[in-house]
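**Q** structure for this input, please:
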Amino acid sequence: MFENLTERLSLTLKNISGRGRLTEDNIKETLREVRMALLEADVALPVVRDFVNRVKERAVGTEVSKSLSPGQAFIKIVNAELVSVMGEANEELNLATTPPAVILMAGLQGAGKTTSVAKLAKHLKERHKKKVLVVSADVYRPAAIKQLETLAADLNIECFPSNIEQQPVEIGRNALDYGRKQFFDVLIVDTAGRLHVDDAMMDEIQQLHQAISPIETLFVVDAMTGQDAANTAKAFNDALPLTGVILTKADGDARGGAALSVRHITGKPIKFIGMGEKIEALEPFHPDRIASRILGMGDVLSLIDQMERTVDKDKAAEMAQKLKKGKGFDLEDFRDQLVQMRSMGGMMSLMDKLPGMSQLPDNVKEQVNDKMSTRMEAIISSMTPKERRHPDLIKGSRKRRIALGSGTEVQEVNKLLKQFTQMQKMMKKMSGKGGIRKMMGQMKGMMGPGGMGGMGGGGRPF
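**A** Model (predicted):
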């Protein structure tokens, strides 16, 4: 996410110079570049104009402290304005009402409303311990009703039955009545979308809104529609008393224009951001963390939150105990690490949150992809339990059998074993005195000219 904007701003901000002060002359060119970077990111023109003016106003005449260079001081100002334009802080859902608290989801067809209903239900159930009921009032697409039923069943969340013969208002009222009688904490209502904003859709959703009086009315919008996302949000905001926005498909949006435009144009906070198709890929929207990502400084806080939620603590403790006893790190453990990484959104999702990743050379970025870890997992799964425990057994004929079983080449099996050997050494260092420090040094070495994991082959994976 934001790759283009991050790259452009990083180059721009690196070039700024000054003599202890930021003046109109020495920031003129940089501001022009910032303006171009934002326009290329498909940020709405009024937002760009206001943003650049505010940065200029704050920067001109700013005394630079001895601990900061003019460039650093300017970046600090840009960072503060990015946070400001996106909403200062994360605004949580307001569920302070007589249960069930009703959340109405609105938006165009294809924006990801139904999936977002399921993601939000999972978020409320797991992180806030709420009893959640979901219902589909999309009577124009039987597939949408079926999709929500399937997603809810997978998450062990109750879905109130509805069908295309009913009216949306009737469905909403019945679901609300059931939710009250069964003591649900939250009711999330999915609504019909159209390919574009039209009067019939707006009339219908206004009637539904009036019938069920939601405490939260969330507009779901596809980040990849860029500036159009902000314009559509405005149209919905004029028709409905929106309380917030869910920005979906942000992982596929290299530009980031929607995230920077929606709040400014609607005045409504972005409450959640969807970072992938997986059902757990919904994060609370933290403007300060997103600003940090845009400027290539990573998002370590979100990474820590993610690890807290997804890392299997029992397995981690088991691994630590195993290493302590000197039993070593085998391929079974290596596969567990790959599975854990996948449950956290994959390698690219993790790297997106690490500081300085935008500065990595392209050949290194190319190597670190999620297909690579999936293939590695397949190779390890094609080994026998004995081979996983004793990798030294894996010679010529075994390598050929493993390659055949995993649909890969012998060369790829060799590369995996080479990477595993490096990982094994790293784990051995971790288990000794000063382990973490030694491991960090090892990792730094792995990021050198040889590429990630010391993989050969012209710096490319498999």
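**Q** can we go C-alpha only for contacts and neighbour counts from here?
**A** Will do.
**Q** what residues are up against the closest residue to residue 101 other than its chain neighbours?
**A** Distance criterion Cα to Cα, 6 or more residues apart in numbering; nearest residue to residue 101, sequence neighbours excluded, is residue 186 at 4.6 Å. Shown in contact with residue 186 (Cα atoms under 8 Å, 6 or more residues apart in numbering): 95, 99, 100, 101, 102, 103, 130, 131, 132, 133, 179.
**Q** which one of those sits closest to residue 81?
**A** Of all these, residue 81 sits closest to residue 95, with 29.8 Å by Cα to Cα.
**Q** how about that closest one, secondary structure?
**A** Secondary structure, DSSP: H, G, I helix; E, B strand; the rest coil: residue 95 is coil.
**Q** if we ignore the residues flanking it in sequence, what's nearest it?
**A** residue 101 (5.5 Å).
**Q** also residue 145?
**A** residue 136 is the one closest to residue 145 (Cα to Cα, 6+ apart), at 5.5 Å.
**Q** picking up where we left off before, isn't the residue nearest to residue 95 up against residue 189?
**A** No: at 10.8 Å, residue 101 does not count as touching residue 189 under the criterion of Cα atoms under 8 Å.
**Q** higher neighbour count, the two?
**A** residue 189 (29 against 23; other Cα atoms under 10 Å).
**Q** before we go on, could you also do this sequence so I can check it against the first one:
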Amino acid sequence: MFDNLSDKLDKALHVLKGHGSITEVNVAETLKEVRRALLDADVNFKTAKEFTNSVKEKALGQNVLTSLQPGQLMVKLVKDELTELMGGETAGINLSGTPSVILMSGLQGSGKTTFSGKLANYLKTKKSKKPLLVACDIYRPAAINQLHVVGDQIGVEVYSEPENKNPVAIAQNAIAHAKQNGFNVVIVDTAGRLAIDEAMMAEIADVHKAINPQETLFVVDAMTGQDAVNTAKAFNEKLNFDGVVLTKLDGDTRGGAAISIKSVVDKPIKFIGTGEKMDAIDVFHPARMADRILGMGDVVSLVERAQEQFDEEEARKIQKKIAKNQFGFDDFLSQIQQVKKMGSMKDLVGMIPGAGKALKDVDIDDDAFKGIEAIIHSMTPTERAQPAVIDGSRKKRIASGSGTSVQQVNQLLKQFDQMSKMMKMMQGGGGKKMMQAMGKMR
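**A** Okay, here's the model as predicted:
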């Protein structure tokens, strides 16, 4: 995510991160490179210029040149300004109303229908809501079918009237259906349209006026960069939407839309789509995104994701097994399953400070655990519980059954043994010592 921009900003700030002397001249040169990096990322020219002017003004005002750590202070100023540019505070979604009505708008191909499903799944699983999806795309029968498929996938009801060609009536009927059947959120998926299509824009304005939604979201493909910003501006003039959803952010190496859209339309980015799966949706946090863009990771989001998958009872059982030296491959397998539920591996690595940069040229596949799982599944229950019994002949059988080599089986056994010893150490006083050592390093 934003790899190109992160690289260029890192190079631009490299001089100031060192311990060399900082002058007004090299601050100006650095900010010139920062502006160039933003322009290359497809950030609006006016936005990029205002950004660097603001950073320069604050840098000189805060005596960066004479501070003890000028480079670090400069990076902090850039980070704070990036955060402010992307919205400053995290913007929540308005779920007032009985039911709460959310109107989805956007261009064709922006991922609006898929995101409607993701949002329904998010509200159902994270907010304990009972959502209803509404198919209001009267122009593409495939869109109605797509929403039904998505609804079945996440266990959410979809309201549709395939024969009705009046989106206003469909939306109103859906809200009445929601009230009668105990749904507390209604997500209305409308047809994709072009901002230049006056008839289509008038139609969605009519739907908006008729159902008076608590929340109107504009869904846009982040990879379209500055075009996304221009389209958002045109839609906002017609709809006055409440917030922006950026889809396909996992494939966006530039980041122009995420950085400039707030400053152009003065509406917050509320959600981002980070993958194809139904749980690949995140609330947009400007400060955390600024950290990631500057290569500082996003530990808070990583911990939050871990906590969502964390099973306290399971953790207690594993803790007891570690203490008794009974931690086996079945337990390891259950830990792998929990990690996989946290999201794509590349996204998770990007949240670890420094790891994204260190592994930027490494292709991190979501099937990274496939070989390990195959090896474990080829073991007998006894071998999984007591890895020490695995001798040469057993290794050959496991390798044959898993489609791997004896060398790979040996490697896994060695890594598992090292991990078990480390976990045992963390159970004792070693864990405390390690945390104290890490505290001194900061």
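**Q** among the contacts of residue 186 of structure 1, name the buried ones.
**A** Buried residues within the contacts of residue 186 of structure 1, counting neighbours by 16 or more other Cα atoms under 10 Å: 95, 100, 101, 102, 103, 131, 132, 133, 179.
**Q** now the strands for structure 1?
**A** 101-106, 132-136, 158-160, 186-190, 216-222, 244-248, 270-274, 282-284 (DSSP state E).
**Q** helices or strands next to the second one in the packing?
**A** With contacts defined as 3 or more Cα pairs under 8 Å, 6 or more residues apart in numbering; DSSP states H and E, strand 132-136 of structure 1 has these neighbours: helix 113-127, helix 142-154, strand 158-160, helix 168-181, strand 186-190.
**Q** one more: the third one?
**A** The elements that strand 158-160 of structure 1 packs onto, with contact taken as 3+ Cα pairs under 8 Å, 6+ apart, are strand 132-136, helix 142-154.
**Q** how far does the longest one sit from the chain's center?
**A** Using Cα atoms, centre = their mean, to the nearest Å, the distance from the centre of helix 142-154 of structure 1 to the centre of the chain it belongs to is 23 Å.
**Q** please report the number of neighbouring residues for the closest residue to residue 259 of structure 2 other than its chain neighbours.
**A** Spatial nearest neighbour of residue 259 of structure 2, chain neighbours left out: residue 86 (5.4 Å); criterion: Cα to Cα, 6+ apart. Using other Cα under 10 Å, residue 86 of structure 2 has 26 neighbouring residues.
**Q** residue 86 of structure 2 and residue 79 of structure 2: what is the separation?
**A** 11 Å (Cα to Cα, to the nearest Å).
**Q** that older thread, what is the nearest of the buried ones among the contacts of residue 186 of structure 1 to residue 287 of structure 1?
**A** Nearest member of those to residue 287 of structure 1, counting by Cα to Cα, is residue 95, at 21.6 Å.
**Q** so which of the strands of structure 1 comes closest to residue 58 of structure 1?
**A** Nearest of the strands of structure 1 (Cα to Cα): strand 270-274, 25.2 Å.
**Q** contacting residues around residue 297 of structure 1?
**A** Going by Cα under 8 Å, 6+ apart, residue 297 of structure 1 touches 354, 355, 356.
**Q** now render those as JSON lines, adding distance to residue 394 of structure 1.
**A** Listed next are the contacts of residue 297 of structure 1 as JSON lines, based on distance: Cα to Cα, whole Å:
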{"residue": "354", "distance to residue 394 of structure 1": "35"}
{"residue": "355", "distance to residue 394 of structure 1": "38"}
{"residue": "356", "distance to residue 394 of structure 1": "37"}
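**Q** conserved subset of those residues in structure 2?
**A** Among those, the contacts conserved in structure 2 (both residues aligned by TM-score structural alignment, their matches' Cα atoms under 8 Å) are 354, 355, 356.
**Q** neighbours around the alignment partner in structure 2 of residue 373 of structure 1, how many?
**A** The equivalent of residue 373 of structure 1 in structure 2 is residue 369 (alignment by TM-score structural alignment). Counted with other Cα under 10 Å, residues neighbouring residue 369 of structure 2 total 13.
**Q** neighbours of the nearest residue to residue 369 of structure 2 once chain neighbours are set aside, how many?
**A** Once flanking residues are discounted, residue 369 of structure 2 sits nearest to residue 336: 7.6 Å by Cα to Cα, 6+ apart. Neighbour count for residue 336 of structure 2, taken as other Cα under 10 Å: 14.
**Q** ditto for residue 215 of structure 2
**A** Look at residue 215 of structure 2: counted by other Cα under 10 Å, it has 20 neighbours.
**Q** could you do residue 436 of structure 2 as well?
**A** For residue 436 of structure 2, the count of nearby residues is 11 (other Cα under 10 Å).
**Q** measure the closest residue to residue 269 of structure 1 other than its chain neighbours to residue 423 of structure 1 for me?
**A** Leaving out its chain neighbours, the residue that sits closest to residue 269 of structure 1 by Cα to Cα, 6+ apart is residue 244, at 5.0 Å. Distance, residue 244 of structure 1 to residue 423 of structure 1, using Cα to Cα: 44 Å.
**Q** neighbour count: the two, which is higher?
**A** With neighbours defined as other Cα under 10 Å, residue 244 of structure 1 and residue 423 compare such that residue 244 has more, 24 against 20.
**Q** right, I'll leave it there.
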